[in-house]
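# have a look at this prediction, sequence included:
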Amino acid sequence: MSNTSTTTSTITSTTERIPVLIIGGSLVGLSAALFLAWRGIRPVVIEKHTASSPHPRAIGFTERTLEFYRAVGIADRIPQVPPGTRLRRVRATSLTGDWHGESDWTPGQDGAHAVASPCTGAALAQDRLEPILRTAAAAHGAELRLGVEMLAFEQLDDGVPVDVRDRATQQIHRVMADYVIAADGADSAIRETLGIARRGVGHLRTLRSLLFRCPEADPVLAKGIQQFNIEQPDLRAFLTTYGDGRWVLMFDDTEAYRAADPHELVHKALGSPFAVEMLAAGRWEMAGRIAERYRAGRIFLAGDAAHQLPPTRGGFGANTGIDDTWNLAWKLAWVLQGHSSSRLLDTYDAERQPIGWLRHQQTFARPDYARWAGDALQGETLYANEAMELGQLHRSFSVIGAGAELPPAASPAEWAGQPGTRAPHVWIQRDGQRLSTLDLFAHELVLLTGDGRWTDAARTAAARLPLPFKAVRVGSDVTFPADVPFDECFGVSSGGAVLIRPDGIIAWRSVDFPVNAAAVLEDALRTVGACPA
């Protein structure tokens, strides 16, 4: 066994067999548990803490993240922001002092974009979202074991034995998992034990933070600014709100600041001796490190274990990790359920690691962080906000037609049905009800077409394959609006078709109807779904 602890405790003799063990029960681990359980796999989550951190980190969730939560049925429990909402940042002498120099996350863009999603995103603190995820994951059959830590693991041909310990009782027992998701944070013991290296800008700063309430400061938010770079001769800090009555002040971990009275630092940043209730303090590292690979055998890295990035206005931190698990969950489910060969799991690293690296480059090339990274990323192409959120390209053998000549990101309108990108959102009608095109893609591969000849081809191909698969005909099963026709939206002719994966990624398309349509479609399905030999 690969050991991460040598403490002696009571050891049970039985070994428990489970399909997926998720190590780390924060945002990413809980999302993984929910996505897997919703797909019919009952994972076990272990988390060494017994509750959410009293000092939440993530506070913003993107449209894409809310699309995932919409799919699994919890979006209505998460209050979404009004359309067009964006985070605004200024330089300021203090919250109540002079403001100047508002800056955009992406220079030249104000953050607004066309309505390309059925969701608007959410401004919700991590410790408010995690209980929602726990409840939903458990309701779908996931087992959450809080106060339990990993001690050791090893990889065998038929699974991953993991020794875990209940921190309250000190009892140790062994779990044999078919697969493991390591969502155990930036200092991941699993990643380090596996010897997976990381690259990036590395360590930049160590910061301290103070979480507090200040009702007298809240009315300032009516001006529309939520983030403040505080610039005083003896205080350089960052002040922002969680939008729920809590504020956080961040500053360098220096001797001078450590020695200062926390209330005094907060009052200087506020510019007024308002009444303040201190809630928590924290210490964290600003760094950029991306794992060189996200998979080692039966173990998969997700979240900060795979990509350590600082909080950004683009939502590149926790949202990237949640996106990891949405990509991985359907693949694990299909392999465990016998639909696909284990080769399908190779596509997780192939698709997600380049996106992690892209988000690293985009983070440290933007003005918010460029000053800390020096000239390392000077001249890096900056992709539009909408492109980075809704238009990233996925490349692997499970995507047919995503060539190396294509950019790593573009707006959904520019892609127009390009394989490797998220299927475009359009409000459509089905049986008299309004729904998003994204609502069509959940558990199966879906062939979307306006030509009835594909229906016969799909029936022939489906009979020969073990894959969950269905055809949806535009014009009969669903109706697109006249001003957003299907063929224009997906880049096909009236005889064309597109194949969309369960994660909403376009896997293949045929611009026209080929002579040997059934054979062409069967080949595409076998490739995309990694059918067993």
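Thanks, I have it. Small disclaimer: the values here were computed from a predicted structure and weren't measured.

# okay, CA-based contacts and neighbour counts for the rest of this
Fine.

# can you give me the helices in the chain?
With helices called from DSSP state H, the chain shows them at 27-38, 63-71, 126-139, 189-194, 255-259, 262-270, 318-336, 346-365, 367-373, 385-390, 412-415, 453-462, 486-490, 517-528.

# second one coming, line it up with the first:
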Amino acid sequence: MQNVDVAVVGAGPTGLALACELRLAGVSCTVLEKRAEEPNLTRAFAVHSRTLELLDARGLADDLVTQGIVVREVSPTPGAVLKLEILANRYPFLLLMAQSRTELMLEKHARELGAQIVRGCAVTGLAQDGDGVTLSTTGGEMRAKFVVGTDGAHSAVRDLIGVKFAGKQYQTHILLADVQLARPPQETLFGVSNPSGLALFVPFGDSWFRAIVWDRSREQAPLDEPVTLAELQGSFRRITGDDYGMSEPRWSTRFLSERRQAERYRVGRVFLAGDAAHVHSPVGGQGMNTGIQDAFNLGWKLAAVLRGRGGDELLDSYQAERHPVGESVLKITDTLFNLVLSSSKVDAAVRRFIIRNALKIGRVRTSIAGRLSGVGIAYKPLSGTHQMVGKRMPDLTGVKGRLYEALREGKFVLVGADAGVWSDDVVSFEATSTPPVVLVRPDGYVAWAADRVNDGEVTAALRQWCGQRP
């Protein structure tokens, strides 16, 4: 029987990102994936600003940006434009990138760090006790101290631990297809919404486009009916007036989107992340991003507990921090879904009017940009703590580079003070400005902060978060 610190079930973006985080922290990790072959198609296509920041904290973002298409403004609803430069960070844009490319980058990095990835291996049983978890798989039994289910919307891990996946299914039939275009539209993100339906093209930068269609005249087509080129062409001509010379699709599907969330993200030594924890409408491109951010939150916490520097309270903070984020994402995507795909023309018109007028207000624009990009995500701190605690730490310029470069070892970073005897586990960062003293978590959020250096308070914070020292 194989023994490992953490078994990750599912080799999508969430599972691979988690494997990277665990191996960076020196934790043994095996990823089990029921798919025998690596994916060569794509589902998600958007990498948001906060996800790019986190990948930058591991030295992965800039190379990814060169492979994708940068979009600097989005339209939450027709007639309303949101310029992403309002984010004022290193990545004030949306990156269009095929999910398969993101997965390949993460898998390469995970393997380089020493993660074991086993394909063609499905989980069939799970039993946990006070010391660990025994997994039954099609490849034999495995023993792990912790298990994380990142195995998608139909998660076997979630079913095995008996967690309810609460929510609803939308009744709107959506077509997805990857096509090439003889006459591509000039707009980077092309979309038309009218009484006939909605039609979008998302470019992948390699001559292929994701076609997304909601055609009112095809609402009653059976979900198992194959999507044909003739149907796609007809829908685009009805909605946009042109089929843009689209080719036979290399991949297509007809589906009903869902809005569901796991009631709990943790049961004992088993955790849920990514689509196993939350699924929602693809409108807004939130799914993969939320999953990767789940992985960054959970990875360092599991590593800390395995090294004896944390306990149940730290593990419980994953649920406390990420479950509300999942709820928020479901609300955002539900709102966007109803803006562009509502069957009620009156309701849709009212929502669009509200959004267009709300975006004229500066603080509302900033709030919406922050929520869509992930930059505005913050975790609720304990009462009495500094106002920065739980918030995303912005990048800073330092004497020896940027703050997010200092995070690349996957350690805590202490800004504005010396880590002293904790220097093996904490990176000291000297900023060129004079911000408050801040202890930054490995996932780029503030663990502790103070307005001025106090050696006793700094020592207490380091002891709390990074363990005892002589």
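Thanks, I have it. Just so you know, these numbers come straight off a predicted model, no measurement behind them.

# okay, the helices of the first structure, which one's buried deepest?
Highest mean neighbour count among the helices of the first structure (mean count of other C-alpha atoms under 10 Å): helix 27-38, with a mean of 28.

# how about residue 108 of the second structure, what does it touch?
Applying C-alpha atoms under 8 Å, 6 or more residues apart in numbering to residue 108 of the second structure gives no contacts.

# let me fix that, I meant to ask about residue 104 of the first structure.
Residue 104 of the first structure touches 88, 89, 110, 111, counting by C-alpha under 8 Å, 6+ apart.

# got a markdown table for these, with neighbour count too?
Shown next, in a markdown table, are those (neighbours: other C-alpha atoms under 10 Å):
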| residue | neighbour count |
| --- | --- |
| 88 | 17 |
| 89 | 24 |
| 110 | 15 |
| 111 | 19 |
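
# would you list those residues in JSON lines and tack on distance to residue 266 of the first structure?
As requested, the contacts of residue 104 of the first structure are exported to JSON lines (distance: C-alpha to C-alpha, whole Å):
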{"residue": "88", "distance to residue 266 of the first structure": "21"}
{"residue": "89", "distance to residue 266 of the first structure": "18"}
{"residue": "110", "distance to residue 266 of the first structure": "30"}
{"residue": "111", "distance to residue 266 of the first structure": "29"}
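
# of the residues you listed, which is the nearest to residue 252 of the first structure?
The nearest member of these to residue 252 of the first structure, counting by C-alpha to C-alpha, is residue 89 at 19.0 Å.

# which non-adjacent residue is nearest that closest one?
residue 227 (4.5 Å; C-alpha to C-alpha, 6 or more residues apart in numbering).

# tell me the residue in the first structure aligned with residue 442 of the second structure.
With TM-score structural alignment as the criterion, residue 442 of the second structure lines up with residue 502 in the first structure.

# right, and that match touches residue 443 too?
Yes. Counting by C-alpha atoms under 8 Å, residue 443 is a contact partner of residue 502 of the first structure at 5.2 Å.

# which of these two has more residues huddled nearby?
residue 502 (22 against 17; other C-alpha atoms under 10 Å).

# how about the more buried one: what's its closest non-neighbour residue?
residue 442 (4.7 Å).

# if we ignore the residues flanking it in sequence, what's nearest the residue mapped onto residue 125 of the second structure from the first structure?
Under the alignment (TM-score structural alignment), residue 125 of the second structure pairs with residue 152 in the first structure. Nearest residue to residue 152 of the first structure in three dimensions, chain neighbours excluded: residue 3, at 4.3 Å (C-alpha to C-alpha, 6+ apart).

# list the contacts for the one you found?
151, 152, 153.

# ok, now residue 213 of the first structure?
245, 246, 247, 276, 277, 278, 279.

# ok, those residues in the second structure: which stay?
Contacts from these that recur in the second structure, judged by both residues aligned by TM-score structural alignment, their matches' C-alpha atoms under 8 Å, are 246, 247, 276, 277, 278, 279.

# touching, residue 348 of the second structure and residue 342? I think so.
Yes. Here residue 348 of the second structure reaches residue 342: they are 5.9 Å apart, a contact under C-alpha under 8 Å.

# center of the second structure, which residue is that?
Closest residue to the average C-alpha location of the second structure: residue 289 at 2.0 Å, with C-alpha atoms, centre = their mean.

# could you measure from it over to residue 389 of the second structure?
From residue 289 of the second structure across to residue 389 of the second structure, the span is 22 Å (C-alpha to C-alpha, to the nearest Å).

# now swap in residue 309 of the second structure and tell me
20 Å.

# among those two, which residue is more densely surrounded?
Neighbours were tallied for residue 309 of the second structure and for residue 389 using other C-alpha under 10 Å; the higher tally belongs to residue 389 (22 against 17).

# find the residue closest to the more buried one in space, skipping its chain neighbours.
For residue 389 of the second structure, the closest residue by C-alpha to C-alpha, 6+ apart turns out to be residue 446, at 4.9 Å.

# please apply the same query to residue 379 of the second structure.
residue 390 (4.6 Å).

# what residues are up against the counterpart of the one you found in the first structure?
In the first structure, residue 390 of the second structure lines up with residue 420, judged by TM-score structural alignment. Residues in contact with residue 420 of the first structure (C-alpha under 8 Å, 6+ apart) are 393, 394, 395, 399, 400, 401, 402, 505, 506, 507.

# any idea which of the residues you listed has the most stuff around it?
Busiest of the contacts of residue 420 of the first structure [other C-alpha under 10 Å] is residue 507, holding 33 neighbours.

# that residue contacts residue 521, doesn't it?
No. The pair residue 507 of the first structure / residue 521 is not scored as a contact, 11.6 Å apart, by C-alpha under 8 Å.

# among the contacts of residue 420 of the first structure, which recur in the second structure?
The contacts of residue 420 of the first structure retained in the second structure, by both residues aligned by TM-score structural alignment, their matches' C-alpha under 8 Å: 393, 394, 395, 505, 506, 507.

# which residue is the nearest non-sequential neighbour of the residue opposite residue 113 of the first structure in the second structure once aligned?
When the second structure is aligned by TM-score structural alignment, residue 113 of the first structure is paired with residue 86. Excluding its sequence neighbours, the residue lying closest to residue 86 of the second structure (C-alpha to C-alpha, 6+ apart) is residue 366, at 6.6 Å.

# how near is that neighbour to residue 24 of the second structure?
34 Å.

# residue 194 of the first structure: which of the contacts of residue 213 of the first structure is nearest?
residue 279 (37.3 Å).

# which one in the second structure is aligned with that closest one?
So residue 279 of the first structure corresponds to residue 250, using TM-score structural alignment.
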